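Peer 1: just the structure for this:
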Amino acid sequence: MRIGELARRSGVSERSLRYYETQDLLRSERTPGGQRQYGEWAVDRVIRIQALYAAGLNSRKIAHLLPCMRDADGAPSEIATSQLVDELSAERTRIDALIADLVRSRDILDEVIETASAVRD
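Peer 2: Sure thing, here's the model as predicted:
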């Protein structure tokens, strides 16, 4: 598929897809005319990249992590190192802490909303 189709299907701008290529997060084949061509696998790859960015990982960590994720055929990658596992565990702990903070914030807001609603009634 061409870059416009990948952008449409993944919900990511063409500019972002080009950036992903410069960061070695995504690869494309080139037609004789120089247009980018992607396989079906690229849609899932881009969605994963977006999820990892949303989790707070930077492009360097994502580039390091992506080859360790399951391949398109579902087979686990063999290249994960113990250092990578440690880094990812630390990232997961960081995300868990953020989630806990968000839950506490939501609980406080719920209390304020409940109190404010009681005053209005």
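
Peer 1: alpha carbons only for contacts and neighbour counts from here, please
Peer 2: Noted.

Peer 1: tell me where the protein has strands.
Peer 2: Secondary structure of the chain by DSSP state E: the strands cover 29-30, 36-37.

Peer 1: and of those, who's closest to residue 66?
Peer 2: strand 29-30 (18.6 Å; CA to CA).

Peer 1: can you add mean neighbour count and distance to residue 51 and give the strands of the chain back as CSV?
Peer 2: Below are these laid out as CSV (neighbours: other CA atoms under 10 Å; distance: least, CA to CA, whole Å):
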stretch, mean neighbour count, distance to residue 51
strand 29-30, 12, 24
strand 36-37, 16, 23
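
Peer 1: okay if I get those as JSON lines plus distance to residue 58?
Peer 2: JSON lines is the format used below for the strands of the chain (distance: least, CA to CA, whole Å):
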{"stretch": "strand 29-30", "distance to residue 58": "25"}
{"stretch": "strand 36-37", "distance to residue 58": "24"}
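
Peer 1: let's see this one next, to set against the first:
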Amino acid sequence: MRIGELARRTGVSVRSLRYYEEQGLLASERTPGGHREYPERAVDRVIRIQVLYAAGLNSRTIDSILPCMHDHDGGPNESATATLAMELMAERERIDRAIADMLRTRDILDEVIAAATPSGV
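Peer 2: A predicted model of the protein is given here:
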């Protein structure tokens, strides 16, 4: 599939897809006319990249994680190293703290909303 279709199917901009390629997170083949062509499995890969970025991971960490994740066919590309596992544990702890912070923020918002909302509404 071409880059525009991959963008449409994943909800990711063409610009972001090009950036993912620059970072080595996504690969394409080139047609004789120079157009990018992506395999079907690129859809799952882009979605995984988006999820990892949304969690606050940087491209270097994502690049380390992707080969360790199961492909669509169910097989891992390679096993994680002990060093990567330590880095990922630190990222997981950071995410846990961020989740706790967001839950506290939501509780504060709920209190303000409840205080500002007339009874029975």
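
Peer 1: for residue 47 of the first structure, find the nearest of the strands of the first structure.
Peer 2: Of all the strands of the first structure, it is strand 36-37 that lies closest to residue 47 of the first structure, at 17.3 Å by CA to CA.

Peer 1: for the first structure, longest helix please?
Peer 2: helix 82-120 (DSSP state H).

Peer 1: dump the residue contacts of residue 72 of the first structure.
Peer 2: Residue 72 of the first structure makes contact with residue 41, according to CA atoms under 8 Å, 6 or more residues apart in numbering.

Peer 1: any idea how far it lies from residue 119 of the first structure?
Peer 2: Distance of residue 72 of the first structure to residue 119 of the first structure, given as CA to CA, to the nearest Å: 56 Å.

Peer 1: quick revisit: I'd like to know which of the strands of the first structure is closest to residue 81 of the first structure.
Peer 2: With CA to CA as the criterion, residue 81 of the first structure lies closest to strand 29-30 of the strands of the first structure, at 28.8 Å.

Peer 1: what's around the closest residue to residue 35 of the first structure other than its chain neighbours, how many residues?
Peer 2: Nearest residue to residue 35 of the first structure in three dimensions, chain neighbours excluded: residue 2, at 7.4 Å (CA to CA, 6 or more residues apart in numbering). Other residues near residue 2 of the first structure come to 15 when the count uses other CA atoms under 10 Å.

Peer 1: map residue 2 of the first structure onto the second structure.
Peer 2: Aligning on TM-score structural alignment places residue 2 of the first structure opposite residue 2 in the second structure.

Peer 1: right, and its match touches residue 40 too?
Peer 2: No: using CA atoms under 8 Å, residue 2 of the second structure makes no contact with residue 40, being 10.3 Å away.

Peer 1: can you tell me how far residue 94 of the first structure is from residue 48 of the first structure?
Peer 2: Distance, residue 94 of the first structure to residue 48 of the first structure, using CA to CA: 19 Å.

Peer 1: do the same with residue 42 of the first structure
Peer 2: From residue 42 of the first structure to residue 48 of the first structure the distance is 10 Å (CA to CA).

Peer 1: neighbour count for these two, which is higher?
Peer 2: Applying other CA under 10 Å to residue 42 of the first structure and residue 48 shows that residue 42 carries more neighbours, namely 19 against 15.

Peer 1: any idea how far that one is from residue 101 of the first structure?
Peer 2: On the measure of CA to CA, residue 42 of the first structure and residue 101 of the first structure end up 34 Å apart.

Peer 1: likewise for residue 12 of the first structure?
Peer 2: Taking CA to CA, one finds residue 12 of the first structure at 29 Å from residue 101 of the first structure.
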